[in-house]
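**Q** model the following, please.
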Amino acid sequence: MSEQVQDRSAGQGPATKAERRLAAQLAAKKAAEARRRRQSMLGAFVGVLAVAALIGGIVWLNKGDDTTSTASSPASPTAADEPQLDPALKTKPEVSAGEGELKELTVTTLIKGTGPEVKAGQAITTNYVGVLFKDGKQFDSSWDRGEPATFPIGVGQVIQGWDQGLVGVPVGSRVQLDIPANLAYGDTGDVSGPLRFVVDVLGAQ
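**A** Purely as a prediction, here's the structure:
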C-alpha cells in the first residue's frame, strides 16, 4: 500500500508543474491582451485629442483672421449713408428764357434733395446749364463737356449768384438760379446781363 501512495505522489509532481506552466502562459496571454487593449484605447484617445486640437486650432485661426480683418478694415460707407439721387438728375434739363426784368437773385427748387445742406467752404460737385435770362441762349453746360464740375462754394471762387444761391441747398437737389447782372458777369462782355442757371448739386465735401 505504501508503494501505491508513493507512485501517486510521484505522479502528481509533473502534473502540477504542467498546470502551473499552463496557468502562467494563460496569465501572460491575458496580461498581453490587456496591454494591447489599453494601448489601443490610449491610441484612440490620443487620436481623438489630436483631431479636436486640430479643429480647435483652425477655428481659433479663422476667428483671429476675422477679428484682424474687422479691426484693420475701415467701415465702408453704405448706401444708406449716401443721399439717394433722383433719377431725373441723370438727364440734362431743358432751360428756357426768363420773363420780365430781373432785379434780385431768385432761387427756385425744382427737385429737393435728401442730403445734407451745402456749407460755405465746401467743394461741391455739380452738373449745370447756363443760359441768358432774356432769350434762353445757352452759353455754358457741364453736360456738354461730359463730366460734372467741382469747385469751392461760398468763398469767392465763383460768381456771387452761385455763392449766395447754392449755400444751404441740400445735396441731391436741382435748383434754378435767376441771377441779376450785378451778381453775375456784369453788363458787358460776351456773357452779360441777367443769367439763368439750372444746377444739380451732386455732392459736397
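**Q** drop to CA atoms for contacts and neighbour counts, all remaining ones
**A** Fine.
**Q** can you give me the strands in this structure?
**A** 106-111, 123-132, 138-141, 149-152, 174-179, 195-204 (DSSP state E).
**Q** now the third one: buried residues?
**A** Within strand 138-141, the residues scored as buried using 16 or more other Cα atoms under 10 Å are 138, 141.
**Q** next one: that strand to chain centre, how far?
**A** Centre-to-centre, strand 138-141 and its host chain are 39 Å apart (Cα atoms, centre = their mean, to the nearest Å).
**Q** same for it, what does it pack against?
**A** The contact analysis (3 or more Cα pairs under 8 Å, 6 or more residues apart in numbering; DSSP states H and E) places strand 138-141 against strand 123-132.
**Q** now do the fourth one
**A** Under the contact definition 3+ Cα pairs under 8 Å, 6+ apart, strand 149-152 sits against strand 123-132.
**Q** for the second one, same thing?
**A** Here strand 123-132 touches strand 138-141, helix 142-145, strand 149-152, strand 195-204, going by 3+ Cα pairs under 8 Å, 6+ apart.
**Q** for comparison, sequence B:
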Amino acid sequence: MTRRRTALLALPAAALLVAGCGSSTPSPTVGGTASGGAVATTTCQGPAAATEQAPPSITDDLSAEPEVPAAQTPPPCTLVVADVVVGDGPVAESGSQVEVKYVGAFYDTGEVFDASWQRGADETLPFTVGGGQVIEGFDQGVAGMAVGGRRAITIPSDLGYGDRGQGPIPGGATLVFVVDLVSVS
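**A** Next up, the predicted model:
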C-alpha cells in the first residue's frame, strides 16, 4: 500500500488533522454544501444510536470505491458508526498505528469533498488512533474497527470542523466518511 500522509492533508484533508476545531457540545444545527453557495442548516435529530445499519447502497466490495448516498433523514446529533463489512484482522485501539482508505462526503447531498481513492486504489492515510492527528469524529469512528472492515461514520459538526468549517467544508456541516481499515500495527 502507498503511504501518503499528505493525501488527507490536502485542502479539506488538512482540516482532518486539526482535531480541536469543534466545540465539545453538540451543535443544534448542521448542514452544508461544497458549492460555495448558501449553507442549508437543519436541526439535528436527537441522540442517535452509537451503531446503526449502514445504508445498503454502500458497496461491501472492498476493491471498489464506495459511494455515499444523500441523506433521507435529518442529521444525527451524535457520532454514528455503521459497519458495512466487519473485518477479521487486528483491531484498531487507542495508540495503534493504522492505515485507512476513505471517502469523505457531505451528509445532506452525498457530495464527495475528499477521497484517498481519487489518488489511487492503493493510497492510504496513516495515523495514530487517539493521537489527535485527525478530527475527533474520524478518530472515534475508526477505533474498534478490525482490519478488512469497511465502516460508515457520520460525524456531527462538533466532532468535525465545528461552526467555523475549513476549506470546502462549511461551518456546521455534518460529514460522512466511509473508511476501509487496511492495517493496524
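**Q** what does the TM-score come to for these two?
**A** Between these two chains, after superposing, the TM-score reads 0.61 (TM-score structural alignment, normalised by the length of the second structure); 119 aligned residues with a Cα RMSD of 1.4 Å.
**Q** one step back: now the strands of the first structure in TSV, with distance to Ile159 of the first structure?
**A** Listed next are the strands of the first structure as TSV, based on distance: least, Cα to Cα, whole Å:
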stretch	distance to Ile159 of the first structure
strand 106-111	14
strand 123-132	12
strand 138-141	14
strand 149-152	11
strand 174-179	10
strand 195-204	11
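**Q** surely Asn127 of the first structure and Asp144 touch.
**A** No. Contact between Asn127 of the first structure and Asp144 fails when scored by Cα atoms under 8 Å: they sit 9.9 Å apart.
**Q** more neighbours, those two?
**A** Taking neighbours as other Cα atoms under 10 Å, Asn127 of the first structure and Asp144 compare with Asn127 leading, 24 against 12.
**Q** what does that one correspond to in the second structure?
**A** Here Asn127 of the first structure is matched to Lys101 in the second structure, going by TM-score structural alignment.
**Q** next one: stretch 56-68 of the first structure to chain centre, how far?
**A** Distance of stretch 56-68 of the first structure from its chain centroid, counting by Cα atoms, centre = their mean, is 21 Å.
**Q** where does that stretch end up in the second structure?
**A** So stretch 56-68 of the first structure sits over no part of the second structure, by TM-score structural alignment.
**Q** buried stuff in that stretch?
**A** Residues of stretch 56-68 of the first structure classed as buried by neighbour count (16+ other Cα under 10 Å): none.
**Q** what does stretch 133-151 of the second structure give?
**A** Buried residues in stretch 133-151 of the second structure, counting neighbours by 16+ other Cα under 10 Å, are found at 133-143, 145-151.
**Q** try stretch 21-36 of the first structure
**A** Within stretch 21-36 of the first structure, no residue is scored as buried using 16+ other Cα under 10 Å.
**Q** could you do stretch 154-161 of the second structure as well?
**A** 154-161.
**Q** and stretch 82-89 of the second structure, by the same measure?
**A** In stretch 82-89 of the second structure, counting by 16+ other Cα under 10 Å, buried: 82-85, 87.
**Q** whereabouts in the first structure does it align?
**A** The aligned range for stretch 82-89 of the second structure is 108-115, by TM-score structural alignment.
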